[in-house]
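Asks: Quick check, what structure comes out for this input:
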Amino acid sequence: MKSLFTGVTALAATGFLLAGAAGAHAADDNWYDQSALLTSCQQNVDGLGKADRCRFEPAKREVFTGAARQVGSTVHACSTKVGVGRQTTESRTEEDSISVSAGVEAGLSKIFSASIQTSYGHSWSYSTSETEEVNGEVPPYSIGLVTLAPAYQRVTGRMVINYPKRRHGHYEWYAYPTLTQYDPDEMQFSTATVDSRPMTANERKSMCNGQGGTANPPAASHVVIHLARPGYRQGAELSAKPKN
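Replies: Okay, the predicted model is just below:
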């Protein structure tokens, strides 16, 4: 997984979301951006100070299947089939559409987690590793590997940020992060497969001491151990940009 807040997803909303002339003034300040707003929830930011209260309002949660990748090492089977049970560990550290410094990651995650748990009754954990076991078999005289397309969850919403004094005419400002995280609690939305191909003559010679030279070569195969259920979503996109 990528590290926290690497910016893999487009912003749910862009620009500086203000009412009236205050928006024009804020847009002239290149430090006044979504990242600065989120950072001010945890520490002082030039021109902003530190927010006295931040709360996350989730709008939509999606569960989906991520891209497949190999787990464990490639194995070879000689005269008998070989099991390819593998344990794979995934990080639950989330990725965010708005980049912030490493120093504020954990604090923001606590804010996100509490709101997501309350809104959807679903856990959201910061920097926690989970281990899943994938089991399959590689046929005789074949080379195979296991792939896993894990389940993910994505949450969009807004962070409501309050300051003790007005900032460019307003006490309250908004940031719109999109959060994405590996989700071991939803493994029914993951797909695990075993892919194998027959060994070449040279591979049989080098890997199996020349065994099986006259045996019929096995066919290449793609065996689905577990097929993901279709994803789903809860909630909806934010209907409009709020006015503050």
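Asks: Going by C-alpha atoms from here, please, whenever you check contacts or count neighbours.
Replies: Fine.
Asks: Counting neighbours, what do you get for the spatially closest residue to residue 41 that is not a sequence neighbour?
Replies: The shortest distance from residue 41 to any non-neighbouring residue, by Cα to Cα, 6 or more residues apart in numbering, is to residue 51 (5.2 Å). Residue 51 is flanked by 23 other residues according to other Cα atoms under 10 Å.
Asks: Residue 51 and residue 40, how far apart?
Replies: Counting by Cα to Cα, to the nearest Å, the gap from residue 51 to residue 40 is 6 Å.
Asks: And the helix ranked longest in the chain, what's buried?
Replies: Secondary structure of the chain per DSSP state H: the longest helix is helix 105-120. For helix 105-120, burial by neighbour count (16 or more other Cα atoms under 10 Å) applies to 105, 108-109, 111-116, 119.
Asks: so where does the residue positioned nearest the centre of the chain fall, helix or strand?
Replies: By Cα atoms, centre = their mean, the chain has its centre lying nearest to residue 181, at 3.0 Å. In this assignment (DSSP states H and E), residue 181 forms part of strand 178-182.
Asks: Which element is encountered next along the chain beyond that strand?
Replies: Next along from strand 178-182, by DSSP H and E: strand 191-198.
Asks: Can you tell me what sits against the longest helix of the chain?
Replies: Outside helix 105-120, the residues that touch it by Cα atoms under 8 Å, 6 or more residues apart in numbering are 4-5, 38, 41-42, 54-58, 122-126, 234.
Asks: State the three-state secondary structure for the residue nearest to residue 52 when sequence neighbours are not counted.
Replies: Leaving out its chain neighbours, the residue that sits closest to residue 52 by Cα to Cα, 6+ apart is residue 163, at 5.5 Å. Judged by DSSP: H, G, I helix; E, B strand; the rest coil, the three-state class of residue 163 is strand.
Asks: and this one, so I can compare the two:
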Amino acid sequence: MNTFAHRVVAIAIAALTGTTIAIAAPGTASANHEGQPTTRELLDLCNQGRTDSCDFRPSGGISVFNGPRQLAGSSTNCTNFNQTRVIRYEASQGTSHSFGVDFSAGSKIGKSFEWSIQTSYRREWTWNDTTSDELRQDVGPRSRVLIYASKVRSRVSGTYELHFGNRYKGHYYWYVNGQVEGQTRGQPWDLASEQVRVSC
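Replies: You can find the predicted model right below:
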């Protein structure tokens, strides 16, 4: 078992809580007399470049799931006859997380996350994904067609390891764990249509 794995076992990191965990590097004092920093405080220091390193280490594999349906387009036929309509649709999905700080493609913790996903899973993280096109649909009399889109998404849990050149609040190393939801490149969109009666 590698050194990081030993540390994780030793401090019993609780998954998905977003809690910060104090751990001292070998040969340093284990007591923290200066108070424990918050998750936001630690990751803000990383984003500001005030840590020697700030590496994301995923735990387990990528969990793939179907995202929620969102209304992407619609067309209403208020006549008494069937009609064929060309319906334009568009839907977007972004990235969400449990860290409570700036977590984007341009932030330091975002770049660390991207690099980790690529090296650990050989996949490219996509911060935002949009689908748009046109569908030809038959719309019944006094009816409305609704176009729904849902994205196949990815969930990753893991821990940021922050190293300070000088002790920060008693320790050289701090750990922050959390969860990220978004998508890797190539994950598809699913489309579905539904026809409902309307009063025109």
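Asks: if we can go back for a sec, just the ones of the contacts of helix 105-120 of the first structure in helices?
Replies: Per DSSP H, the subset of these in helices is residue 38.
Asks: Buried only: go through the contacts of helix 105-120 of the first structure for me.
Replies: Buried, going by 16+ other Cα under 10 Å: 4-5, 38, 41-42, 54-58, 124-126, out of the contacts of helix 105-120 of the first structure.
Asks: ok, these vs residue 91 of the first structure, which is closest?
Replies: Of all those, residue 126 has the smallest distance to residue 91 of the first structure: 8.9 Å, by Cα to Cα.
Asks: what about that closest one, distance to residue 180 of the first structure?
Replies: According to Cα to Cα, residue 126 of the first structure and residue 180 of the first structure sit 12 Å apart.
Asks: got any residues that touch both of the two?
Replies: With Cα under 8 Å, 6+ apart as the test, residue 126 of the first structure and residue 180 both reach residue 94.
Asks: Quick check: residue 183 of the second structure touching residue 156?
Replies: No. Residue 183 of the second structure is beyond contact range of residue 156, at 9.9 Å (criterion: Cα atoms under 8 Å).
Asks: Those two: who's more crowded?
Replies: Legend: neighbour count by other Cα under 10 Å for residue 183 of the second structure and residue 156, higher for residue 183 (26 against 20).
Asks: need the contact list for that one.
Replies: 94-95, 125-129, 152-155.
Asks: Show only the entries of those residues found in helices.
Replies: Counting by DSSP H, none of the members of the contacts of residue 183 of the second structure fall within helices.
Asks: Find the nearest non-adjacent residue to residue 138 of the second structure, please.
Replies: residue 84 (4.3 Å).
Asks: That neighbour pairs with which position in the first structure?
Replies: Counting by TM-score structural alignment, residue 84 of the second structure lines up with residue 82 in the first structure.
Asks: Surely its match is in contact with residue 137?
Replies: Yes. Residue 82 of the first structure is in contact with residue 137 according to Cα under 8 Å; the separation is 5.5 Å.
Asks: Could I get the full set of strands for the first structure?
Replies: Assigned by DSSP state E, the strands in the first structure fall at 53-65, 69-77, 82-83, 86-91, 95-96, 129-134, 137-138, 142-149, 151-167, 170-175, 178-182, 191-198, 221-226, 232-235.
Asks: Using CSV, lay out those together with distance to residue 17 of the first structure.
Replies: Putting the strands of the first structure into CSV (distance: least, Cα to Cα, whole Å) gives the following:
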stretch, distance to residue 17 of the first structure
strand 53-65, 16
strand 69-77, 39
strand 82-83, 56
strand 86-91, 33
strand 95-96, 19
strand 129-134, 36
strand 137-138, 55
strand 142-149, 37
strand 151-167, 11
strand 170-175, 7
strand 178-182, 16
strand 191-198, 40
strand 221-226, 44
strand 232-235, 22
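Asks: Of the ones you listed, which is nearest residue 206 of the first structure?
Replies: strand 69-77 (11.2 Å).
Asks: can you list contacts of that closest one?
Replies: 82, 84, 86-88, 138-149, 207.
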